[in-house]
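Chemist: Curious how this folds, go ahead:
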Amino acid sequence: MRAIDRAAQTNRWRRRPAAEKALIFIGLMLVSLIAAGWIGQIVILMLVLCLVLGAARVAPRDLRAAAVVPAGFILAGTAVQMITLHWAGGPEVVGPVVGIAGPEMLSAAAFTGLRSITCVVCLIGLALTTPLTSLLQMVQRRGLPPTSRIWR
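Modeler: Predicted coordinates:
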């Protein structure tokens, strides 16, 4: 968390309004969820990386550190989607059989993984460019009660 806070406090977009950054990154995430093709996902992913690394000048090591755990989780989930398990009953084999899914399922799993990575990178981009206090102030101005009233 310290690396994310440090990156959020020291990037070039620190002075930009939190609502502006939220609109950019959450908007790109929504476009990613709506986009149906591979090219759209890749373009959005590259755009977010350019914004975070290029425009906001977040250090690549900070982005890598923030993304390694979610990316590992997504890659593991994608790998599981690419495996099929069925029950085979025959003269020699009785029991579960593990195999690789068909081409349609492989493509669907890879696309789901790419879309997931794109959406997570959008959220990480928002976290690395906007301090948490700015996000909380923004949502409090929009009607979220102060945190002291939430925990009572």
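
Chemist: C-alpha from now on. contacts and neighbour counts both.
Modeler: OK.

Chemist: which residues of the chain fall in strands?
Modeler: With DSSP state E as the criterion, the chain has strands at 83-89, 94-100.

Chemist: At the geometric centre of this protein, which residue sits there?
Modeler: Closest to where the C-alpha atoms of the chain average out (Cα atoms, centre = their mean) is Val120, at 0.5 Å.

Chemist: ranges for the helices of the chain?
Modeler: Ranges of helices in the chain, per DSSP state H, are 2-10, 18-34, 38-49, 60-81, 103-129, 132-141, 147-150.

Chemist: Of the ones you listed, which is nearest Val97?
Modeler: helix 60-81 (14.5 Å; Cα to Cα).

Chemist: Does anything pack onto the closest one? Which helices or strands?
Modeler: helix 2-10, helix 103-129 (3 or more Cα pairs under 8 Å, 6 or more residues apart in numbering; DSSP states H and E).

Chemist: Ok, which of those helices comes nearest Glu20?
Modeler: helix 103-129 (10.2 Å).

Chemist: Work out the gap between that closest one and the centre of the chain.
Modeler: 6 Å (Cα atoms, centre = their mean, to the nearest Å).

Chemist: nearest residue to Ala19 other than its sequence neighbours?
Modeler: Leaving out its chain neighbours, the residue that sits closest to Ala19 by Cα to Cα, 6 or more residues apart in numbering is Met138, at 6.8 Å.

Chemist: The structure of the following sequence is requested for comparison with the preceding one:
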Amino acid sequence: MQIDTFGIYVRAELDHWGFEFALHRDVEYLGYASRSVLQMLIDHRGEMPELSKGYKPLETDSRAQKIEDIVTAISRTHRSMAICLRGYYCARGRRRVERYETALMLLTNAGEPVMSATAYLDLSRRGEERVRGILEGLAMAA
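Modeler: This is a model prediction of the structure:
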């Protein structure tokens, strides 16, 4: 009996992607002040520092960005599958309950038909297999 190490790798990469692109973290980088002016004056000993010019771009991990690019490519041909992958890996809570509800909300917002929990889990599994196929193709090419 052989252990499917590449399948374990794919699931680990998808879990890492889900952590980096977590849906509940969407509002963390919107530019809300994390420090008040008073705290800034305290930190700089009473002097106001000069304002930074421009915005710092949002940084993402290259491993997670590779999976995000793959899921984006999947969404061009099969939007429901990509949404189910996002719900399954990027949402919070139990996979069959809260993450399913998040996937339903994403499907509704995208104008896609609502599906049962069994169909959601099946589509997530098939999406995982498609990501695996693309990663295998990338590994063969390298």
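
Chemist: now what about the TM-score between them?
Modeler: Scored by TM-score structural alignment, normalised by the length of structure 2, the superposition of the two chains gives a TM-score of 0.30; 69 aligned residues with a Cα RMSD of 4.4 Å.

Chemist: Distance to Val97 of structure 1 for the helices of structure 1 - can I get that in CSV?
Modeler: Below are those laid out as CSV (distance: least, Cα to Cα, whole Å):
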stretch, distance to Val97 of structure 1
helix 2-10, 44
helix 18-34, 34
helix 38-49, 31
helix 60-81, 14
helix 103-129, 17
helix 132-141, 48
helix 147-150, 51
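
Chemist: Nearest approach to Pro96 of structure 1 belongs to which of the ones you listed?
Modeler: Nearest of the helices of structure 1 (Cα to Cα): helix 60-81, 15.7 Å.

Chemist: Tell me which other helices or strands the longest helix anywhere in structure 2 touches.
Modeler: In structure 2, assigned by DSSP H, the helix with the most residues is helix 117-141. Other elements packing on helix 117-141 of structure 2 under the criterion 3+ Cα pairs under 8 Å, 6+ apart are helix 5-20, helix 62-77, helix 79-90.

Chemist: Can you tell me which of those is most buried?
Modeler: helix 79-90 (a mean of 25; mean count of other Cα atoms under 10 Å).

Chemist: name the helices or strands packed onto that one?
Modeler: For helix 79-90 of structure 2, the packing partners by 3+ Cα pairs under 8 Å, 6+ apart come out as helix 5-20, helix 62-77, helix 98-110, helix 117-141.

Chemist: at 6 Å what do you get?
Modeler: helix 98-110, helix 117-141 (3 or more Cα pairs under 6 Å, 6 or more residues apart in numbering; DSSP states H and E).

Chemist: Mind putting those helices into JSON lines with distance to Ile8 of structure 2 and mean neighbour count?
Modeler: Rendered in JSON lines, the data for the helices and strands packed on helix 79-90 of structure 2 read as follows (distance: least, Cα to Cα, whole Å; neighbours: other Cα atoms under 10 Å):
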{"stretch": "helix 98-110", "distance to Ile8 of structure 2": "21", "mean neighbour count": "18"}
{"stretch": "helix 117-141", "distance to Ile8 of structure 2": "10", "mean neighbour count": "15"}
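
Chemist: Nearest to Val10 of structure 2 among the ones you listed would be which one?
Modeler: Nearest of the helices and strands packed on helix 79-90 of structure 2 (Cα to Cα): helix 117-141, 6.0 Å.

Chemist: tell me the angle the closest one makes with helix 98-110.
Modeler: If you take axes from the mean of the first three to the mean of the last three Cα atoms, to 10 degrees, helix 117-141 of structure 2 sits at 90 degrees to helix 98-110.

Chemist: what's helix 117-141 of structure 2 in contact with?
Modeler: The contact list for helix 117-141 of structure 2 (Cα atoms under 6 Å, 6 or more residues apart in numbering) reads Met81, Cys84, Leu85.

Chemist: Can you name the residues that contact the second one?
Modeler: With Cα under 6 Å, 6+ apart as the criterion, the residues that contact Cys84 of structure 2 are Ala103, Ser124.

Chemist: cutoff 10 Å now
Modeler: 90, 99-100, 102-104, 106-107, 119-127 (Cα atoms under 10 Å, 6 or more residues apart in numbering).

Chemist: and the gap between the closest residue to His16 of structure 2 other than its chain neighbours and Ala141 of structure 2?
Modeler: Once flanking residues are discounted, His16 of structure 2 sits nearest to Ala64: 6.4 Å by Cα to Cα, 6+ apart. Counting by Cα to Cα, to the nearest Å, the gap from Ala64 of structure 2 to Ala141 of structure 2 is 20 Å.
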